[in-house]
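Asker: The amino acid sequence is not available; the structure is as follows:
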């Protein structure tokens, strides 16, 4: 097979890149190791920056999102038994949109199927070769048969554990990582959210987050130890602990219900540099991971895709490689700012093991300064709604 761009991974970043390139008249093939149902079964966050919303519109996939998504003009942070609102719209003129990542993926899948563009699910044992030449190759196995794709470029959108980053020689790659000493226990429940906006909670017992996927489906998180298992947490234990961490007003509106999904996610910050080797380009979780505290994972993947899709369109439109050559630097400049913001939010809102009295007082001072300063709130809001790209 021959195509212009081979895309590894059918998560949101791979599908969005494929859709943008298709609309630019660029041939692509998407390979996905898992089945379609498996990909759609992944439960992920869904706070979309305004830039991500506009990019999905550009890809022709924004109709259902615009109809069903929940526009949020602010967030709340609870500390010391009281809640403080950060007015995103008043501070920045921008909002965020709550629309589940699963729904984003579904919309992108349907758009690709409607376009008749090829996507291969359950493409096993994929390997990338010749990426330092002008003719990279991707080989894979499906239904006991071997296939090979020759292409101009490979886009690695296959996540943290995918083959794309692993295909770069170790000596050519530098990684930066911070692993946090706790995880997030999350549940999904078919009950209305307890508030109209997200509530981030700093509590002596640990962090909590009250979020939602729709007007009738809620998503809640609790900070937990890394050695805990989902089986350690019955629904009743989860609700009891969440109530302990909420302020009295929020507790009054909380509706309990049976969980329809429950999982524990470890938290880490990770960046791999460079985001290009030869004619292989990395995007999304293949190149970087952020803790979910700042709602930046999907949005950061979207900004990578924006830079990369425009660079590839420029290459095929004008034969110039200048935009492609600039991609790693442009993408990483925004990546590190998002990594910093996510780290800052995580440091400010979580309880770390064995904190000193100094650490606790610094964290309290950080929050009290935030609540008392419009300039500090503006800095948080600017990052939360998304930096320009």
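Answerer: Okay, I see it. These figures come from a predicted structure and were not determined experimentally.
Asker: CA only for contacts and neighbour counts going forward, please
Answerer: Noted.
Asker: residue boundaries of the strands in the stretch 101-250 of the chain?
Answerer: Assigned by DSSP state E, counting those that start in this stretch, the strands in the stretch 101-250 of the chain fall at 119-121, 124-129, 137-142, 145-150, 153-156, 174-189, 199-202, 208-212, 218-224.
Asker: now for those strands, which one comes closest to residue 308?
Answerer: strand 153-156 (8.8 Å; C-alpha to C-alpha).
Asker: Including distance to residue 36, could the strands of the stretch 101-250 of the chain go into a markdown table?
Answerer: Listed next are the strands of the stretch 101-250 of the chain as a markdown table, based on distance: least, C-alpha to C-alpha, whole Å:
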| stretch | distance to residue 36 |
| --- | --- |
| strand 119-121 | 6 |
| strand 124-129 | 14 |
| strand 137-142 | 14 |
| strand 145-150 | 20 |
| strand 153-156 | 18 |
| strand 174-189 | 21 |
| strand 199-202 | 33 |
| strand 208-212 | 24 |
| strand 218-224 | 23 |
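Asker: try this one side by side with the last:
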């Protein structure tokens, strides 16, 4: 097999890249190790930045998002029984976010790809990326019990931290930057309407809590829990009781709605950046290159930024012969990545209570929250980061 761009991974990044290339008349092949049902049901992110929403619309993948997604003009910070709403459009010149689950983004992009895009092979396990520094890099893969080779002009690895793309970059040119966090998130889905019409981020002495949603009838919520926690050790009642404690407020009009929990999972928190994001004609995107703690809602949106940057650079080279943007891919993406890492780290350390936290640490957290809720410049900095950093320097 041969194609212009070989894409490893049919998550939102790989699928969106395939769509962008198809719309521009560039052929591609997408290899995905899992089956379609798995890709369309795996629960991941749910907050789309303004830039991500705009890109999906422009790519022709926004019809259902516009119909079923939930636009949000604000988020709420809650601490010391106080409530503070951050008005996103007022602080950012009109930008906002949309709640629309990653599973739904994938469903939309898969349907488009299968209808009129290039090959999308499910159950196609990428085994290795070879000859990345030549003009014809190759992806060895196994599909339907047979090993095959996809010869490409470019390979884009959207196959996550455990995929083969990242490991194809030689160790002697790789630089890894990591930070672990001494806590995890216990997440639930529940068949109950959300208790608030916007997301609530709560800092509490017992730990962080986040009240979110997947639809007008489905609540998504998270609790900070110790590392190594087993979700099965928490009963539904214990989860709701703990959410009640951490979301407590002096506002008598607010109450937590409870309902049947349909799913539970525990997610460790960590930060990880792989530099560079390009090796020869192999380009890393999304979790293959960087991971952020979910507090800042940046993971999916960073991946979108990566593939948009690649697509624009490739089209610039095709149309003008200018290789500059392709050569600068890693540097361009990493500027945005590190701003997202900074923001996610700041949000995480401001809202989570570390196991060894001291009274001084608690006071610093409160001081940071006080600053955001009393100084417009600090509040605007949060709102600008939350709604999204520019996708590339031209934005």
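Answerer: Nice, I can see it. Because the structure is a prediction, the values reported are computed rather than measured.
Asker: Out of the strands of the stretch 101-250 of the first structure, the one nearest residue 333 of the first structure is which?
Answerer: strand 174-189 (14.5 Å).
Asker: Mind giving me the packing neighbours of the closest one?
Answerer: For strand 174-189 of the first structure, the packing partners by 3 or more C-alpha pairs under 8 Å, 6 or more residues apart in numbering; DSSP states H and E come out as strand 218-224, strand 259-273.
Asker: what about the first one, how far off from the second structure?
Answerer: Superposed on the second structure, strand 218-224 of the first structure shows a mean distance of 0.4 Å to its aligned residues (mean C-alpha distance after the TM-score superposition for the first structure).
Asker: What of the longest one?
Answerer: Here strand 259-273 of the first structure is compared with the second structure after superposition; its mean distance to the aligned residues, by mean C-alpha distance after the TM-score superposition for the first structure, is 0.7 Å.
Asker: which one of the strands of the stretch 101-250 of the first structure lies closest to residue 343 of the first structure?
Answerer: Nearest to residue 343 of the first structure among the strands of the stretch 101-250 of the first structure is strand 174-189; the distance by C-alpha to C-alpha comes to 9.3 Å.
Asker: Run the angle between the closest one and strand 259-273 for me.
Answerer: Relative orientation of strand 174-189 of the first structure with respect to strand 259-273: 170 degrees, computed using axes from the mean of the first three to the mean of the last three C-alpha atoms, to 10 degrees.
Asker: Identify, out of the helices and strands packed on strand 174-189 of the first structure, the most deeply packed stretch.
Answerer: Of all those, strand 218-224 has the most neighbours on average by mean count of other C-alpha atoms under 10 Å, namely a mean of 22.
Asker: sorry, back to before: would you turn the helices and strands packed on strand 174-189 of the first structure into a markdown table with distance to residue 321 of the first structure?
Answerer: Formatted as a markdown table, these follow (distance: least, C-alpha to C-alpha, whole Å):
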| stretch | distance to residue 321 of the first structure |
| --- | --- |
| strand 218-224 | 44 |
| strand 259-273 | 20 |
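Asker: nearest to residue 151 of the first structure, of those strands?
Answerer: Closest approach to residue 151 of the first structure among those is made by strand 259-273 (23.4 Å; C-alpha to C-alpha).
Asker: what's the closest of the helices and strands packed on strand 174-189 of the first structure to residue 348 of the first structure?
Answerer: Nearest to residue 348 of the first structure among these is strand 218-224; the distance by C-alpha to C-alpha comes to 13.3 Å.
Asker: closest one to residue 53 of the first structure among the strands of the stretch 101-250 of the first structure?
Answerer: strand 208-212 (17.6 Å).
Asker: Could I get the full set of helices for the stretch 1-150 of the first structure?
Answerer: Applying DSSP state H, counting those that start in this stretch to the stretch 1-150 of the first structure gives helices spanning 12-23, 36-40, 50-58, 63-68, 88-92, 101-115.
Asker: By how much does the first one deviate from the second structure on average?
Answerer: Right, helix 12-23 of the first structure. Counting by mean C-alpha distance after the TM-score superposition for the first structure, helix 12-23 of the first structure comes out at 0.4 Å.
Asker: what's the matching range in the second structure for that helix?
Answerer: Under TM-score structural alignment, helix 12-23 of the first structure corresponds to residues 12-23 of the second structure.
Asker: my guess is residue 91 of the first structure meets residue 378, correct?
Answerer: Yes - judged on C-alpha atoms under 8 Å, residue 91 of the first structure makes contact with residue 378 at a distance of 5.4 Å.
Asker: Tell me who's in contact with residue 88 of the second structure.
Answerer: When contacts are counted by C-alpha atoms under 8 Å, 6 or more residues apart in numbering, residue 88 of the second structure touches 73-75, 94-96, 383-384, 387.
Asker: run the last query once more with 7 Å
Answerer: 73-74, 95-96, 383 (C-alpha atoms under 7 Å, 6 or more residues apart in numbering).
Asker: Mind picking the one among those that's closest to residue 172 of the second structure?
Answerer: Among these, and counting by C-alpha to C-alpha, the member closest to residue 172 of the second structure is residue 383, at 38.8 Å.
Asker: What is the equivalent residue in the first structure for that closest one?
Answerer: Counting by TM-score structural alignment, residue 383 of the second structure corresponds to residue 381 in the first structure.
Asker: Three-state assignment for its match, please.
Answerer: Following DSSP: H, G, I helix; E, B strand; the rest coil, the label given to residue 381 of the first structure is helix.
Asker: Could you measure from it over to residue 76 of the first structure?
Answerer: Going from residue 381 of the first structure to residue 76 of the first structure by C-alpha to C-alpha, to the nearest Å gives 11 Å.
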